[in-house]
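Sequence first, predicted model second:
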Amino acid sequence: MSDNNLMQTLATTVDKLSNPQSFKGLFHPHRDGNPLPSGKILEEIVMLLRAILFPGYYGNSSVNIHTLHYHIGVDVERLYHLLSQQIQAGLCFMEYNADDKCNCNIKQVAHKLSSQLIERLPAIREVLSTDVIAAFNGDPAAESTSEVISCYPIIKTLTNYRVAHELALLGVPLIPRMLTELAHSETGIDIHPNARIGKYFTIDHGTGVVIGATCVIGDNVKIYQGVTLGAKSFPLDSEGNPIKGIPRHPIIGNNVIIYANATVLGRITIGNGCVIGANMWVTEDMQADTIKRCETT
């Protein structure tokens, strides 16, 4: 191809890609002075959160009992500033206000939300400590809780999820989903930030697990790899569009075990103490203390 033909091809392609009809619904106009949420910065936020919640396991490897207060202080201060920036970007990205440019009030809202999340970190750590115990007690191969914190994908995933869930409860847009998708990419575990999960929760191995947005999970629940807690077909409105915001995922009671590759669909209730065997397909309620497994001949 000659240089002239190449330049003509490139110019024609740019014209097509720049045609408004070609990117309808795919283009987000950028407002000057308002940065978009950054995946790279959110990755740093995740590492700060892990260092704060599990000091000595993540972050500065030289931290000790004498320097702990200092290191956590430094990390919390940086977390506050980075999280405030990202929340502000998320608010502007989702067109929090109708003005052409996000005003200074958005910045104040972002700083308040960031401080509220940080205020909840001690409670988040307390719940995560129960998840560590559940993972350790649920795996005979685990030699220590230190191994669980350092190595197990479920702890990394739950750190992201439990922080993201609190941000979602605070009404922060976009950022919670980005945090859980970072964990999804890292571990293969997909938990929507709006799902409600109790204490002492664990997923053995983890890869391929999906937990939907309106799922409710009680305490002392153990799930194995490949489990889906999902929805059935979506109800449509009069124009044929899916109806948003309705409960469509399972309610899982306390002390439930769901084995590998089981699929639980719809707004059904799995009672306390139930066991769902591997590869099962469940679309109806299960009474408490029921076992559902494949029948053998």
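That came in fine, so what should we check first? Residues are numbered from 1 along each chain as shown.

hey, let's count contacts and neighbours off CA atoms from now on
Noted.

ok, and for the helix ranked longest in the chain, which residues are buried?
As assigned by DSSP state H, the longest helix anywhere in the chain is helix 68-93. Neighbour-count burial for helix 68-93 flags 71-72, 75-76, 79-80, 82-93 (criterion: 16 or more other CA atoms under 10 Å).

Below is an additional structure, to be compared with the one above:
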Amino acid sequence: MHDMPQTERCRTAIETSRHFREEVPDVVEKLVASCGAGTCFDHIGPEPIPSREAVIDLIHRINRLLYPGYFIRTRIEDFNLRYYFGQEATALFELLSEQITLAMRHDCVRHNLPCIQCEEQGQKAAISFMHELPNLRAVLATDIRAAFEGDPAAKGYDEIIFSYPGLLAVTIYRIAHRFFEQSVPLIPRIMSEHAHSVTGIDIHPSAHIGESFFIDHGTGVVVGETTEIGDRVRVYQGVTLGALSLPRNEVERLRTRKRHPTIEDDVIIYSGATILGGETVIGARSVIGGNVWLTESVPPDTRVYLKKPDLIYIGGTR
């Protein structure tokens, strides 16, 4: 083929490409058939479902209201603050209402529920959430201060807001938790899993977390669905607040039961610690050391550490 003239090589390449492209319709037919087989998952029909991209956009829009001036390129000053909030809030209401309505309507169709006037309920849920924005700002302010007071590396509040993955994950959790409390389907989990994907921190929107919560470094932190966390709690990377493994036939029975631990006020949990079980309670002001594995409760004011391992040095002067 290397001895062919350039024009012949081009014709051969074109014919080869045409041959492969002619197989595309066959692939399309097989894909269409797979959608009607009932063995795969798809959403095909006239009623759209919430858009993951739109929900992620909502997170960015909500952040611009929670942290005005931080996540936009334009300058905000006293004289245009009301205009800024008005523009952002109006756009948020319209987009949020639409996505909540889609989520509710999808849930109704999926479970064959009686009509709940999804559009009106979507708008009601959207404005109800927006009324919570000032309270959310106040709670997040306690989280930011906790991060500054708990991390000597933090040079200021701006650095924490701009760059700490722990604050980003907690911010999205607090947003998603409000929607979860309103029984908005799908959207809270889309939000929390987006936070998980960008920070490595997995917080279920159903978990209950108090004020002044600080996740240091953060990667690998897991906070399960029925976890309860008090005020002024600090956790480090790799901490798991999870459930004990269950036999498959027990999953449905325990789906609505408390399966994750309770962490009381002023607890510190160091990196790699694993705390499991719905009856496990870590008492107030306790300190859980790194890599500790706990499936039983700890009374208040307790320190739990692993015994120091024997280190072996090879080479050098030791």
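Looks like it came in fine. Note that the structure is predicted; figures quoted are calculated from it, not measured.

Translate residue 293 of structure 2 into the numbering of structure 1.
When structure 1 is aligned by TM-score structural alignment, residue 293 of structure 2 is paired with residue 281.

May I have the residues that are in contact with its match?
Applying CA atoms under 8 Å, 6 or more residues apart in numbering to residue 281 of structure 1 gives the contacts 262-265.

10 Å instead, please
228, 261-265, 292-294 (CA atoms under 10 Å, 6 or more residues apart in numbering).

next one: residue 296 of structure 2
261, 275-282.

same check, this time on residue 287 of structure 2
Residues in contact with residue 287 of structure 2 (CA under 10 Å, 6+ apart) are 234, 266-270, 298, 300-305.

Now for those, which sits with the most neighbours around it?
Neighbour count (other CA atoms under 10 Å) singles out residue 269 as the most crowded of the contacts of residue 287 of structure 2, with 27 neighbours.

wouldn't residue 35 of structure 1 be in contact with residue 86 here?
Yes - look at residue 35 of structure 1 against residue 86 with CA atoms under 10 Å: they come within range, at 8.7 Å.

Mind listing the shared neighbours of those two?
Residues touching both residue 35 of structure 1 and residue 86 (CA under 10 Å, 6+ apart) are residue 92.

counterpart of residue 283 of structure 2 in structure 1?
By TM-score structural alignment, residue 283 of structure 2 lines up with residue 271 in structure 1.

Using the three-state scheme, assign the residue nearest the centre of structure 2.
Structure 2 has residue 192 as the residue nearest its centroid, 1.9 Å off, counting by CA atoms, centre = their mean. Under the three-state scheme (DSSP: H, G, I helix; E, B strand; the rest coil), residue 192 of structure 2 adopts helix.

quick one: the counterpart of it in structure 1 from residue 252 of structure 1, how far?
Residue 192 of structure 2 maps onto residue 180 of structure 1 when the alignment is built from TM-score structural alignment. Per CA to CA, to the nearest Å, residue 180 of structure 1 is found 21 Å from residue 252 of structure 1.

Where in structure 2 does the longest helix of structure 1 fall?
Counting by TM-score structural alignment, helix 68-93 of structure 1 falls onto residues 81-106 of structure 2.

average offset between that stretch and structure 1?
Once fitted to structure 1, stretch 81-106 of structure 2 is off its aligned match by 0.9 Å on average (mean CA distance after the TM-score superposition for structure 1).

Any figure for the gap between the residue in structure 1 that residue 63 of structure 2 lines up against and residue 254 of structure 1?
For residue 63 of structure 2, the aligned residue in structure 1 is residue 50 (criterion: TM-score structural alignment). To residue 254 of structure 1, residue 50 of structure 1 is 27 Å away according to CA to CA.

Appreciated, that's everything.
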